[in-house]
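Sequence first, predicted model second:
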Amino acid sequence: MESVRVQLSGRRVKAYGRIVAAATDSHPAFGASYDLVTDESGATKRLSLTVTLAERERQISMARDEENMWLIQDHLNQTKRSGFEGALDVDVIFSPFFNALPIRRTGLYEVAEAVVLPVVYVRMPDLSVSLEQTSYSSNEAGITLVSPVAETVVTVDEHGFILDYPGLAERI
């Protein structure tokens, strides 16, 4: 389950969200909270993410500068600086909200086209970060999304936010 409070100003997004995940064969139960800010184009500028498990809490902070370099500080206070091949978006596993960011930024909810984008990919609950490719292709049925963990067709509202992500979430 995910709950997000979103503030919009043009393509700029400020969001505060929470994710609650039950235990499965692939991961333990966990809770997560995040705070996100994009720039005026809708590209991710800053993300703070906290994951809480029964035995510990971990945090990660990410920021993208004017030269599109990412500075990532993990729960061990280790800092990594990388260009992530020009990635402008972050994708957090288990969150349909983060898939809306590149959809909104590229305008895929308004016109039919296809894009393949580099993304800074955050896996939960371990908060590992990697560069991944995600493709989006819009048509009358919705937006086909191919990520490292899913291939599905999502539907979006008139603002580009996810209404239905089959197998993961449905907006209520």
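Happy to help now that I have it. From a predicted model like this one, the values you see are computed outputs, not experimental measurements.

Going by C-alpha atoms from here, please, whenever you check contacts or count neighbours.
Fine.

Could you tell me which strand of this structure is the longest one?
For the chain, the strand with the greatest residue count under DSSP state E is strand 128-139.

Residues contacting it, please?
Applying Cα atoms under 8 Å, 6 or more residues apart in numbering, the contact partners of strand 128-139 are 84-85, 103, 108-109, 111-123, 143-148.

cool, stretch 83-94 as well?
19, 43-44, 68-70, 98-99, 101-102, 117-124, 131, 168.

another one to put next to it:
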Amino acid sequence: MKEEKVMWQSKSPIGCEYLKLIQYPQEITAQGTVIYADEKDAYKVMYQIELEKNWVTKSVEVAVEGKDHTLHLRSNGMGDWWSNDTYLEGMQGAIDVDISVTPFSNSLPINRFEWAVGERKSFHMLYIDVPSLELLQLKQHYTLVNEDEGKRFFQYECRDYKTTIRVDQDGLVEDYPGLFTREF
């Protein structure tokens, strides 16, 4: 078993996140707590993602303090999703989730594959908007643009947004310009 603790500072919206990542021989568990404030309110968000050892998502739970419900999702690992035993039409093909308030979401597609510099991959993501917990399917693109001393730099694209994120040797974000910085 390998356990790693990570802390990110969020720049927009203002906040922070604590993540505990536990890698067992056959599975991975990510447990995160995000605290942030926007122009309307302050929020506490807790999530847990269960992954197969190859970083394929099996289940996701997201709770926003003060919301009436907790989002429970499960996947067959082949792009089909259920929420509380209800099949989610329109989400077919999404293997990974993207929880809007955490940079950990970027680690999921990055860690599922081996990458070569210049290689571009496209992913259908099950996007979870926080605090509403609304679901969308979004297409995202990652291109490995550089590797330097154990750091990897990925160009990330979604809709009209484009940036270059830096990740460590474990695929965890260290710098997401304008949004997240790893503090620990």
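That came through fine. No experiment lies behind these values; they were computed from the predicted model shown.

Relative to structure 2, what is the average displacement of the longest strand of structure 1?
Average distance, strand 128-139 of structure 1 versus aligned residues of structure 2 after superposition (mean Cα distance after the TM-score superposition for structure 1): 0.6 Å.

For that strand, buried residues please.
For strand 128-139 of structure 1, the neighbour count (16 or more other Cα atoms under 10 Å) marks 129, 131-132, 134-138 as buried.

try stretch 26-45 of structure 2
27-36, 43-45.

Just the helices from structure 2, written as ranges.
Along structure 2, the segments classed as helices by DSSP state H run 107-112.

Tell me which residue is most central in it.
For structure 2, the residue nearest the mean C-alpha position is Ser105 (1.0 Å; Cα atoms, centre = their mean).

Name the nearest residue to the residue mapped onto it from structure 1, ignoring sequence neighbours.
For Ser105 of structure 2, the aligned position in structure 1 is Phe98, judged by TM-score structural alignment. Among residues not flanking Phe98 of structure 1 along the chain, Asp91 sits closest, at 5.3 Å (Cα to Cα, 6 or more residues apart in numbering).

How many residues are close by the one you found?
Residue neighbour count, defined by other Cα atoms under 10 Å, stands at 24 for Asp91 of structure 1.

sorry, back to before: what's the matching range in structure 2 for the longest strand of structure 1?
So strand 128-139 of structure 1 sits over residues 134-145 in structure 2, by TM-score structural alignment.

ok, back up a step: the residue nearest to Phe98 of structure 1 and Val122 of structure 1, how far apart?
Separation of Asp91 of structure 1 from Val122 of structure 1 (Cα to Cα, to the nearest Å): 6 Å.

and what of Leu71 of structure 1?
Per Cα to Cα, Leu71 of structure 1 is found 14 Å from Val122 of structure 1.

out of these two, which sits in the more crowded spot?
Val122 (20 against 17).

Now do the contacts for the more buried one.
Val122 of structure 1 makes contacts with 90-93, 128-130, as judged by Cα under 8 Å, 6+ apart.

what do you get if the cut-off is 7 Å, keeping everything else the same?
By Cα atoms under 7 Å, 6 or more residues apart in numbering, the residues touching Val122 of structure 1 are 91-93, 128-130.
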